[in-house]
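Q: Predicted structure and sequence below. I'll ask about it afterward.
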Amino acid sequence: MGLAERRKVLGYSQETLAQALGVDRTTVGRWECGKSEPQPSLRPKLAEMLQVDLADLDSLLGRSQALSQDAAGSPSSDDHTPGVTEDMIRREFLRAITVTGALAALPGDEVEELSEGAHRGAVADFLRMNAHLWQVYQLAHSKGPVLPVVHEQLGTLSRAFKERSSTEVPSLCGAAGDLFQLAGELAFDRNRYVDAASSYAVAASASKDAGAFDLWACALIRHAYIDLHERRYQEAANLLSAAERIARRGDSELSTRHWVAAVQAEAYAGMDDFTACERALDKAEQVTHLTGLGHNGGWLRFDGSRLAEERGARYLQLGRLDLAEKALMTALGQSALAPGHSFRRRGAVLVDLAVIGAKRRDVDQVVAFGRKALRLAQESSSGYVARRLRALRVECGPLAGDGRVAGLEAEINALGKT
């Protein structure tokens, strides 16, 4: 993907992007044609607007390809640009699944001949490794180190499709639907929304082919989060409606349908529909009625432990500040938010409490909770928490004259440039 494609995906015209950067529209055109490059002083702002880091901005500008050419003009084997690697893996996987799907139409002896030498038992190994990677991802303060291992597992899985018989394809599709959701989570946390959406789409397709309804529904739920982030609430509601229908065909002992309801509440809150939001939250809370575990700790982790923070966040969206603060303080005091648990979740609660302070013009509350969230973002390198903190700056506009708020905003700005 180049600069022009990324700009269009995010809804910018050349003119609107140029105005935000303080340059002429023709300057943006020259960047996109490769005739010139942005000045160093403009790069951080351009990267922020395109929702990428500086290394990925170079990739969009075509610099990574130029720098990785060897003397003969061929790409270097040392090119590990994340977006490039993920795109290649997705294309290779889709090609492989097409080929293996075609094998099902061949006579049995031809299938055996083509799949000769396949290593049995690999599917179970993939599933065990996937489960381990989800655990590492969940516990890791910084998600970045998980990425190379996931890339390696994706590559191995893609190659496995070429070696397995057609009877093994559904199981491999299930493993792929699982792993591509994790790849999407990693991309989303790094603010790479196009890559996240592509990974979730592949995950949904693979899960469908596997006949794994809960896995399929979870891929759609994760995809809906991208629409929610970009405030396309109706689009998210439509996607979640499809996920709800699919989840009904899944395992009634799993919490998939309750997770759908929890995310639907966010879409309804975005559309300012308090009644529908409350109804969805109440449905999500029925997860506590499940007799078993209800989740697998991997691609499905919804267990009801975050219901208080979800309710608080939704009330905040709807402008019900007293209800929101009560629910969020309950969430903050729960053991699920103690040190060692999700930095992303604790960061979101802290930012929401800071936002409530900003809406009430309470500087002490803004600074107290904002700084705690900032420390979490610095410790974890979480793009998600950093993104929430940048949104907090908008709420703090009327308080910008206060020195403590200005200092917090300066540290948030610095966080976005690292």
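A: Here it is on my side, so go on.
Q: CA only for contacts and neighbour counts going forward, please
A: Will do.
Q: And Val111, how far from Ala358?
A: 65 Å (Cα to Cα, to the nearest Å).
Q: The two - which one has more neighbours?
A: Ranked by neighbour count (other Cα atoms under 10 Å), Val111 and Ala358 place Ala358 first, with 24 against 18.
Q: How about the secondary structure of that one?
A: Classification of Ala358 using DSSP: H, G, I helix; E, B strand; the rest coil returns helix.
Q: That one touches Glu395, doesn't it?
A: Yes: in this structure, Ala358 is within contact of Glu395 by Cα atoms under 8 Å, at 6.0 Å.
Q: Overlap in contacts, the two.
A: The contact sets of Ala358 and Glu395 do not overlap (Cα atoms under 8 Å, 6 or more residues apart in numbering).
Q: Am I right that Val150 is in contact with Trp134?
A: No: assessed by Cα under 8 Å, Val150 is found out of contact with Trp134, at 9.8 Å.
Q: between those two, what contacts are shared?
A: Joint contacts of Val150 and Trp134 (Cα under 8 Å, 6+ apart) are Leu182.
Q: Report whether the expected contact of Gly370 with Leu350 is present.
A: Yes: with contact defined as Cα under 8 Å, Gly370 reaches Leu350; the gap is 6.7 Å.
Q: got any residues that touch both of these two?
A: Counting by Cα under 8 Å, 6+ apart, nothing touches both Gly370 and Leu350.
Q: do you know how far Leu54 is from Glu48?
A: 9 Å.
Q: How is His119 classified with respect to secondary structure?
A: Under three-state DSSP, His119 comes out as coil.
Q: And for it, the neighbour number?
A: 11.
Q: What distance do you get for it to Asp322?
A: 59 Å.
Q: repeat for Gly108
A: 66 Å.
Q: cool, Leu220 as well?
A: Leu220 is 32 Å from Asp322, by Cα to Cα.
Q: Just want to know which of those two has more residues nearby.
A: Taking other Cα under 10 Å, Leu220 and Asp322 do not tie; Leu220 has more neighbours (26 against 13).
Q: adding another structure so you can compare the two:
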Amino acid sequence: MNDPSPLAARRRMIGYAQQDAAREAGVDRRTWGRWERGEATPYAYQLPRLAAVLKISVEELDVLLSRASGSDPRPAPTPAAPSLDDLDTAVADWAGLSPTTEPVRALWITEQDLAMAGQALATFRQFDHTYGARQNAGQVADYIERQLHELQQRPAASSEIAHQRALLTAEFCELAGYQAVDNGEPEKARTYYRRALHLTSVAGDRPYGAYLTAVNLGHLALHCGQPETALRWASAARSAAGTAASPLTRAAIAAVVARANARLQREDEATKLILEAEKLLDRGDADEPAWIRYFTHPYLADEAAHCLHDLGRPPAARGQLVDALHGVGPDRVRRRAIDAALLATTWVASGDLDQACAAGTEAVEYAARTGSGRCVARVTDVLDALRPHADHPAVHELLEFTEAVLPAALTG
């Protein structure tokens, strides 16, 4: 009798009973049965071993699995990314609604499952800080669509665990969105951020939703050259969070509102907000959520430096950048590259080419250690500002050094 499952037909062709094939693949027989019935699909890391068991290539296995699930083996078209106007609506909806009390669909997952996923998130974040998004953005996206999707399909031990799962998924989507920005893919970033914002409501975490709205969406709007939108979103987050958010969360939000005001040349308002953020930082304690603990005085100094740069005050910006570079850890390579590039820009604005090239060399060195598109773009901006002075010895040396270690910055 012909078996309707292509995967089962292949297993029988090579002489395996279902239990034997499952044992060789290192999975439970019930898992194998779900694969054959198209009710589940293997993880990416399981595919090579499964293909070896069935004595076929991974590509041939992909076709069998697609047929088993009744889907087309070709990837589905990517949904259109939301526009900034779409996100504006999402922010307005989020700001106007109370946290949902609707229970998340039942799952059988435990605190241990979430702890393992949390460890994976911490590892991905550390890799991102050190090496930039290009190195592991694909792995983060795959983890979201496979491992986290699988967690969504399983029953959970309690509603609290279900809410924690929603928040953890939101944090993964936040990271994926941030990496999309780093890779020059703002459309993909908008998709991930909108998904993360929705999940904060599912998790009932108003402060984290405010953080996403101000820090992630606000910075994205600034990146896209829309400071008015950034100001509107960050201000909405600041109002919605109120005093319920932790001091560090409120400090980070205030810093983005300051950035938007500085871009709009509202110096008094920007200065007031930076001072407010400094006071809030001093009130932070051990009870701060894990996702905001990175925001320290050196990170605020970076935000203040960008404000001062946008306001046309390079000497003051340099003072903040020195604090930022001295305070951020050596493993934060991308942050150090961006701040060194901004420092070089302030020296160009002040007409000191030698100092500009010294800072520019440091920026190139850091950027060459990452796969960060933003770092390359910042270095490119510095080099463009220095090109009119290419006959200056220090500038000539910097251009030669960049060509040797970071040629992408010369063609960006």
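A: Yes, it's here. Being a predicted model, the structure only gives us computed values, none of them experimental.
Q: TM-score of the superposition?
A: The TM-score (TM-score structural alignment, normalised by the length of the second structure) is 0.67; 318 aligned residues with a Cα RMSD of 3.6 Å.
Q: Next, the contact list for Thr243 of the second structure, please.
A: Counting by Cα under 8 Å, 6+ apart, Thr243 of the second structure has contacts Arg250.
Q: Let's verify it: helix, strand, or coil?
A: The three-state assignment at Thr243 of the second structure reads coil, by three-state DSSP.
Q: Onto which residues of the first structure does stretch 31-41 of the second structure map?
A: The aligned range for stretch 31-41 of the second structure in the first structure is empty, by TM-score structural alignment.
Q: make that stretch 7-15 of the second structure, sorry
A: Residue span in the first structure matched to stretch 7-15 of the second structure, by TM-score structural alignment: none.
Q: Show me which parts of that stretch are buried, residue by residue.
A: By 16 or more other Cα atoms under 10 Å, the buried positions in stretch 7-15 of the second structure come out as 7-8, 10-11.
Q: How much space separates the equivalent of Tyr178 of the second structure over in the first structure from Ala373 of the first structure?
A: Matched across to the first structure, Tyr178 of the second structure falls on Glu185, judged by TM-score structural alignment. Glu185 of the first structure sits at a distance of 20 Å from Ala373 of the first structure (criterion: Cα to Cα).
Q: higher neighbour count, those two?
A: Counted by other Cα under 10 Å, Glu185 of the first structure and Ala373 do not tie: Ala373 has more neighbours, with 27 against 24.
Q: roughly how far apart are the residue mapped onto that one from the second structure and Pro77 of the second structure?
A: In the second structure, the residue paired with Ala373 of the first structure according to TM-score structural alignment is Ala363. Distance, Ala363 of the second structure to Pro77 of the second structure, using Cα to Cα: 38 Å.
Q: does the residue of the first structure most remote from its centre belong to a helix or a strand, and which?
A: Taking Cα atoms, centre = their mean, the residue of the first structure most remote from its mean C-alpha position is Asp109, at 43.1 Å. Assigned by DSSP states H and E, Asp109 of the first structure falls within helix 108-114.
Q: mind checking how far that helix is from the chain centre?
A: How far helix 108-114 of the first structure lies from its chain's middle: 40 Å, per Cα atoms, centre = their mean, to the nearest Å.
Q: Beyond it, next helix or strand please.
A: The helix or strand immediately downstream of helix 108-114 of the first structure is helix 122-139, counting by DSSP H and E.
Q: Okay, helices next: where are they in the stretch 301-418 of the first structure?
A: 307-317, 321-333, 343-359, 363-380, 383-395, 403-416 (DSSP state H, counting those that start in this stretch).
Q: Please find the angle between the direction vectors of the shortest one and helix 343-359.
A: If I follow you right, that is helix 307-317 of the first structure. Helix 307-317 of the first structure and helix 343-359 are oriented at 30 degrees to each other (axes from the mean of the first three to the mean of the last three Cα atoms, to 10 degrees).
Q: I would like the residues contacting helix 307-317 of the first structure, please.
A: By Cα under 8 Å, 6+ apart, helix 307-317 of the first structure touches 262, 265-266, 269-270, 277, 281, 284-285, 321, 323-328, 330-332, 349, 352, 356.
Q: Going through those, which ones are buried?
A: Neighbour-count burial (16+ other Cα under 10 Å) applied to those gives 262, 265-266, 269-270, 277, 281, 284-285, 321, 324-328, 331-332, 349, 352, 356.
Q: number of nearby residues for the residue nearest to Pro289 of the second structure when sequence neighbours are not counted?
A: Leaving out its chain neighbours, the residue that sits closest to Pro289 of the second structure by Cα to Cα, 6 or more residues apart in numbering is Ser246, at 7.8 Å. Other residues near Ser246 of the second structure number 21, with proximity taken as other Cα under 10 Å.
Q: for Ser246 of the second structure, what are its contacts?
A: 207, 284, 288-289.
Q: What subset of these is buried?
A: Among these, the ones that count as buried by 16+ other Cα under 10 Å are 207, 284.
Q: In the contacts of Ser246 of the second structure, find the pair that's most separated.
A: Put simply, by Cα to Cα the two of the contacts of Ser246 of the second structure set farthest apart are Pro207 and Gly284, 14.7 Å from each other.
Q: Check which residues of whichever strand or helix holds Ala404 of the second structure are buried.
A: Using DSSP H and E, Ala404 of the second structure sits within helix 393-405. For helix 393-405 of the second structure, the neighbour count (16+ other Cα under 10 Å) marks 394-396, 398-399, 402 as buried.
Q: Could you do stretch 126-145 of the second structure as well?
A: So, applying 16+ other Cα under 10 Å, buried residues of stretch 126-145 of the second structure: 127-137, 140-141, 143-144.
Q: same thing with stretch 380-400 of the first structure?
A: Within stretch 380-400 of the first structure, the residues scored as buried using 16+ other Cα under 10 Å are 380-390, 392-393, 395-396, 399-400.
Q: With stretch 349-368 of the first structure instead?
A: Those would be 349-359, 363, 365-367, for stretch 349-368 of the first structure by 16+ other Cα under 10 Å.
Q: now stretch 238-258 of the second structure
A: 238, 240-241, 245-258.
Q: roughly how far apart are the spatially closest residue to Glu111 of the second structure that is not a sequence neighbour and Ala122 of the second structure?
A: Excluding its sequence neighbours, the residue lying closest to Glu111 of the second structure (Cα to Cα, 6+ apart) is Ile161, at 6.7 Å. For Ile161 of the second structure, the distance to Ala122 of the second structure equals 19 Å [Cα to Cα].
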